[in-house]
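A.B. asks: Okay, here's the prediction I keep looking at, along with the sequence it came from:
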Amino acid sequence: MDKPVCLIDTGSDGKLCVQQAALQVLQQIQQPVVVVAVVGLYRTGKSFLMNRLAGKRTGFALSSNIKPKTEGIWMWCMPHPTKAGTTLVLLDTEGLEDVEKGDSKRDTYIFSLAVLLSSTLVYNSRGVIDNKAMEELQYVTELIEHIKVTPDEDADDCTAFAKFFPHFIWCLRDFTLELKLDGKDLTEDEYLEFALKLRPGTSKKVMMYNLPRECIRKFFPCRTCFTFPSPTTPEKRSILESLSPAELDPEFLEVTKRFCKFVFDRSEVKQLKGGHTVTGRVLGNLTKMYVDTISSGAVFCLENAVIAMAQIENEAATQEGLEVYQRGMEKLKSSFPLELEQVSSEHQRLSSMATQAFMARSFKDTDGKHLKALEVG
């Protein structure tokens, strides 16, 4: 792809919907995918970071005024820069708490979809990690209202999500503090852990203080922090995408380079519950499934998603195997008449090829039901 396309937008009924053009792009990607999504308040520079991950100055739209550019979720697919045979999928989400939209439910849906779709989730904010920053990350406390791991799980059990949720990166933009505590230097990760420290006590005030911190700690055991200084002078911020590297703050460029390297090196291939590798085609099917479920107001179950994906993929795998066999037999007909032994030999060869085609795409056909359907077909 030479530019991003809209993956999720608003339909005529006002609900989120998946765009067919983006699904068609994903259907063509047979490789495993690494999915990096960025979320955060509007007008905080999310799109700039994603363009840097894409190795471009422009791509995802940047806005130079108070009106946000990104609406819904936009997607950009490209060969992974460091993992051969893998596709990097970048997802840029619309800004949270947009004063023009004023739709907290939509914000929660966007955040939930970013979590579900990504293998690395980048949360972008400005300034420091204080109580206000935690309150702005309220969406993390609402995840269990929209997502479950198993149908019968305790809705209040946050720890079950940790195996399936993405690596969490908190990017602090325009950070101006010294990373010190009681005269001791802190790393960025140590600063994040200090900010996530829980307070003792059971009062309502303490519990409200601890709730978002506790959710982050339980949902995202793999978490990292990057602190970015201001990229340039205030008067040039509105033309950030047109600035050359020489016009950007050297420390900002160094942190950006370190951030990109970390994302490329540490972001894992997306997997479903049970360890099944997600390809672009599977990601497209998952996106449709997630959006339809969440937009309906239903709670999404990760275990049910695996079952549904297995059905979709195995039916498609059966069809692929049948097509391999049928194409081979059609070619064989042109050589008739043949000895029975030749026909039998070719039948065995094509049956083997059909099984191989099935196995290459099948997913958790544990009882062999779909393989049997192929053999019967």
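C.D. replies: Ah, there it is.
A.B. asks: Only C-alpha atoms from now on, for both contacts and neighbour counts.
C.D. replies: Will do.
A.B. asks: What segments of this structure are helices?
C.D. replies: Using DSSP state H, the helices of the chain run over 20-27, 46-53, 104-117, 131-136, 143-146, 188-195, 204-219, 250-266, 280-295, 302-333, 340-361, 369-376.
A.B. asks: what's the burial count for Glu214?
C.D. replies: Glu214 has 18 neighbours, counted by other C-alpha atoms under 10 Å.
A.B. asks: Next: Asn65.
C.D. replies: By the criterion of other C-alpha under 10 Å, Asn65 has 9 neighbours.
A.B. asks: ok, it to Asp9 distance?
C.D. replies: Plainly put, Asn65 is 22 Å away from Asp9 if you go by C-alpha to C-alpha, to the nearest Å.
A.B. asks: now the helices of the chain as TSV including distance to Ala37?
C.D. replies: Below are those laid out as TSV (distance: least, C-alpha to C-alpha, whole Å):
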stretch	distance to Ala37
helix 20-27	16
helix 46-53	9
helix 104-117	6
helix 131-136	18
helix 143-146	16
helix 188-195	20
helix 204-219	16
helix 250-266	11
helix 280-295	13
helix 302-333	19
helix 340-361	26
helix 369-376	34
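A.B. asks: quick one: which of those is nearest Gly72?
C.D. replies: Among these, the nearest to Gly72 by C-alpha to C-alpha is helix 104-117 (7.5 Å).
A.B. asks: And the strands in the stretch 1-150 of the chain, which stretches?
C.D. replies: 5-10, 16-18, 33-40, 73-79, 87-93, 120-126, 147-148 (DSSP state E, counting those that start in this stretch).
A.B. asks: Which of those strands sits closest to Lys105?
C.D. replies: Comparison of those against Lys105 by C-alpha to C-alpha identifies strand 16-18 as nearest, at 11.3 Å.
A.B. asks: what sits up against that closest one?
C.D. replies: Residues outside strand 16-18 that contact it (C-alpha atoms under 8 Å, 6 or more residues apart in numbering): Leu7, Ile8, Asp9, Thr10, Gly11, Gly72, Thr287, Lys288, Val291, Asp292, Ser295.
A.B. asks: ok, so of the residues you listed, who is nearest Thr202?
C.D. replies: Closest to Thr202, out of all of the contacts of strand 16-18 and judged by C-alpha to C-alpha, is Ser295, at 35.5 Å.
A.B. asks: my read: the closest one touches Lys15, true?
C.D. replies: Yes - the criterion here is C-alpha atoms under 8 Å, and Ser295 meets it with Lys15 at 6.1 Å.
A.B. asks: Please convert the buried members of the contacts of strand 16-18 into PyMOL selection syntax.
C.D. replies: Those of the contacts of strand 16-18 that count as buried under 16 or more other C-alpha atoms under 10 Å are selected in PyMOL with:
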select buried, resi 7+8+9+72+287+288+291+292
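A.B. asks: Comparison target, given below:
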Amino acid sequence: MQAPICLVENKNGELIVNQQALQILTSITKPVVVVAIVGLYRTGKSYLLNRLAGYNTGFSLGSTIESHTKGIWMWCVDHPTKPDYTLVLLDTEGLGDAKKGDSNNDSWIFALAILLSSTFVYNSMGTINYQALEHLYVTELTKLIKVKSSPNPDTEENSADFVGFLPDFVWTVRDFILDLELDGQSITSDAYLESSLELSKGKCPRDQMANLLRGCIKKFFPERKCFTFGFPMNNILLLKHLERVHDSDLDAKFRDQASNFCSYIFSNAKPKTLSGGIIINGNRLGMLVETYVKTISSGDIPCLENAVLTLAQIENSAAVQKATNHYVEQMGLKVDFPTETLQTLLNLHTNCEKEAISIFMKHSFKDSTQKFQKELAKILETKMKEFIHQNDEESTKRCQTLLNSLSETLKEAISQGAFCLPGGYNLYKKEREKILNDYDKAPRKGVKADEVLQRFLRSLAMTEESILKSDRALTEQEKALEAEQVKRKAAEKEQKFLEGQQKELQELMEAQQRTYEENIKQLERKMMEERVQIMRENERILNIKLKEQEKLLVDGFQKEAEKMAKEINDLQEKIKSAESDETPGIAKALDCLGTGMIFVLPGTGKLVGFGVKAMSYFIPKK
């Protein structure tokens, strides 16, 4: 993108997704690092984002008392240090504009910035004080966002649930002129933020409200970073048009501070990820934007769980299609019709199917009932049958054409009565054997070679019997012996043909078994990876909560520490349960998958089902 574009319009207090911007966003296939900035209007938010984009101009800065940015604006640029990611910058409408008249509008802009970003930047002026804390909507966070879809609207959600998906928090303090010192010692910007968030032991309502604000920030944003910025320059006239100022004209200290901020974001801002390690690309982010804005516009509270489920439905359908397309494309490239044996075709099918399942696993998530995986299995089964049918058709066509060509002389001789004379049967046999030998030597006849040959021989049976009976050079005994031999050979060929069919049926059953085993293996691997990811998330949150609780106890806030104990206990129980109870969730999923994987073998109408108990060795034993 050469310039920013409005992503979410704010018209008369109503939020509307800009379809042009959405189209740009959904076309991004790379994972996205999303940096959103929020703060009071006229505090220089847009300037910081322009620096991240690598330009002085881009997001509109404005130079008057009016709020210049309306809604949420987006700028997608190449990540300067991580080429596998796209950097998505979100500039939000300034909070606290008196002309809006509706504070709810500010709160929804804030909520959207939280929901969409992986790094959330709060921009304030002067110092970190009560007023700056007050304009962060953290106390309303549980009213603005739901993590889980609960049937009980009064159910209070655990802050640990929020921490699992909330973005990293960066506080930028502009026009900061104080010395970073505490108790006579120099401190860092981070230490300044933490000291500002320490709870007060005062009992007055203002102190209690300040403690509530500080506690919410620490509770919801356990990973925090702070940057302080001095004045960009002393020339007030130039300050009004900062986008026109060359870097060399900026205050050297401010230049370094801005550079440090950008370096931190480039190095530490994470890709947007949902709980369970679900990586968000531009397409997925676009779907989330639509879902959240639609929910807010309807008067409901955005629910992360519902949004993820909606996203999963769309993405899993797309994953099935991607996997199917890959299978069809690869089979089309690799299969050279007709294959000499069915097993050759099935081997190619197994390899392409394995790749297709892997693609589905990579792009799908939250397929808890394996609905989409079963759908893919059925589609691939249908596609396999189509390839088998095409292989049969190509083989039949080639063999029939070959036999028509080889038997042309024989059929002409028969029609002219060339064998209706003494010794004619032996002449006929000789001609027929030549046809069979030439047919046998012909390459690439495919899987229907025996079946087509059997039909050809059956078509000659009555003519052959007639020639044998009319040959006066043979005695009746010789004719009887010859007829018996013909029947025996026909029976042998028929038996060989039936054995071939039985072998193909067995090969199909084995292929279906491999299909089931591959689905089980890849599903189990995916579920184990997701389980490990969730355990890591819970352990990370637990460690943060334990440190926070310890700090509260040291500072003498016993009551607050006790409140946190329930969250800590819940997290410990989750981790303990996941560590000690490895198999039931996986076993349930495998059982669900197995129930849906019942196949019909092509050409037989025979149902083949696979139960999970037969595959129990896939589940790790203790």
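C.D. replies: All right, it came through fine. These numbers were taken from a predicted model, which means no experiment stands behind them.
A.B. asks: and the gap between the residue nearest to the spatial centre of structure 1 and Val36 of structure 1?
C.D. replies: Taking C-alpha atoms, centre = their mean, the centroid of structure 1 lies closest to Ser118, which sits 1.8 Å from it. Separation of Ser118 of structure 1 from Val36 of structure 1 (C-alpha to C-alpha) stands at 5 Å.
A.B. asks: go on, Lys236 of structure 1?
C.D. replies: To Val36 of structure 1, Lys236 of structure 1 is 28 Å away according to C-alpha to C-alpha.
A.B. asks: what about these two, which has more around it?
C.D. replies: Between Lys236 of structure 1 and Val36, counted using other C-alpha under 10 Å, the more crowded position is Val36 (28 against 15).
A.B. asks: who's in contact with that one?
C.D. replies: Taking C-alpha under 8 Å, 6+ apart as the contact definition, Val36 of structure 1 lies against Leu88, Val89, Leu90, Leu91, Ser118, Ser119, Thr120, Leu121, Val122, Ser267.
A.B. asks: any idea how far the aligned partner of the fourth one in structure 2 lies from Met287 of structure 2?
C.D. replies: When the two structures are superposed using TM-score structural alignment, Leu91 of structure 1 falls opposite Leu90 in structure 2. The gap separating Leu90 of structure 2 from Met287 of structure 2 is 16 Å, by C-alpha to C-alpha.
A.B. asks: more neighbours, those two?
C.D. replies: Under the neighbour definition other C-alpha under 10 Å, Leu90 of structure 2 and Met287 were set side by side, and Leu90 has more, 27 against 19.
A.B. asks: sorry, back to before: tell me which two in the contacts of Val36 of structure 1 are the farthest apart.
C.D. replies: For these, with distances taken as C-alpha to C-alpha, the pair at the greatest spread is Leu88 and Val122 (14.7 Å).
A.B. asks: Can you tell me the closest non-neighbouring residue to the residue mapped onto Leu285 of structure 2 from structure 1?
C.D. replies: Counting by TM-score structural alignment, Leu285 of structure 2 lines up with Leu283 in structure 1. Ranked by C-alpha to C-alpha, 6 or more residues apart in numbering and with sequence neighbours excluded, the top spatial neighbour of Leu283 of structure 1 is Leu26, at 7.1 Å.
A.B. asks: His389 of structure 2 and Lys383 of structure 2: what is the separation?
C.D. replies: His389 of structure 2 sits at a distance of 10 Å from Lys383 of structure 2 (criterion: C-alpha to C-alpha).
A.B. asks: Who has more neighbours out of the two?
C.D. replies: Legend: neighbour count by other C-alpha under 10 Å for His389 of structure 2 and Lys383, higher for Lys383 (17 against 14).
A.B. asks: okay, now Asn123 of structure 2: neighbour count?
C.D. replies: So Asn123 of structure 2, with other C-alpha under 10 Å, has 23 neighbours.
A.B. asks: How about the one 10 residues further on?
C.D. replies: Leu133 of structure 2: 18 surrounding residues under other C-alpha under 10 Å.
A.B. asks: Tell me who's in contact with the nearest residue to it once chain neighbours are set aside.
C.D. replies: In this structure, Leu133 of structure 2 finds its nearest non-sequential neighbour in Leu213, 6.4 Å apart by C-alpha to C-alpha, 6+ apart. Shown in contact with Leu213 of structure 2 (C-alpha under 8 Å, 6+ apart): Leu133, Glu134, Val138, Thr139.
A.B. asks: With respect to Ser358 of structure 2, which of those residues is nearest?
C.D. replies: Looking across the contacts of Leu213 of structure 2 and measuring by C-alpha to C-alpha, the closest to Ser358 of structure 2 is Val138, at 41.1 Å.
A.B. asks: Roughly how far does the counterpart of that closest one in structure 1 sit from Gly11 of structure 1?
C.D. replies: Alignment note: Val138 of structure 2 maps to Val140 in structure 1; criterion TM-score structural alignment. Distance of Val140 of structure 1 to Gly11 of structure 1, given as C-alpha to C-alpha: 25 Å.
A.B. asks: With His276 of structure 1 instead?
C.D. replies: Computed as C-alpha to C-alpha, the His276 of structure 1 to Gly11 of structure 1 distance reads 31 Å.
A.B. asks: For the residue lying closest to Ala133 of structure 1 once chain neighbours are set aside, give me its contacts.
C.D. replies: Using C-alpha to C-alpha, 6+ apart and skipping the chain neighbours, the partner closest in space to Ala133 of structure 1 is Ser125 (7.7 Å). Going by C-alpha under 8 Å, 6+ apart, Ser125 of structure 1 touches Gly40, Leu41, Thr44, Ala133, Trp170, Cys171, Leu172, Arg173.
A.B. asks: about what we covered before: select, out of the helices of structure 1, the one closest to Ala84 of structure 1.
C.D. replies: Here helix 250-266 is closest among the helices of structure 1 (C-alpha to C-alpha), at 11.7 Å.
A.B. asks: Could you tell me the angle between the helix or strand harbouring Ile534 of structure 2 and helix 205-220?
C.D. replies: In the assignment (DSSP states H and E), Ile534 of structure 2 maps to helix 476-554. Between helix 476-554 of structure 2 and helix 205-220, the angle comes out at 150 degrees (axes from the mean of the first three to the mean of the last three C-alpha atoms, to 10 degrees).
A.B. asks: Report the aligned residue range of structure 1 for whatever helix or strand comes next after helix 476-554 of structure 2.
C.D. replies: Remark: after helix 476-554 of structure 2, the chain's next helix or strand is helix 558-580, criterion DSSP H and E. Alignment of helix 558-580 of structure 2 against structure 1: no match, by TM-score structural alignment.
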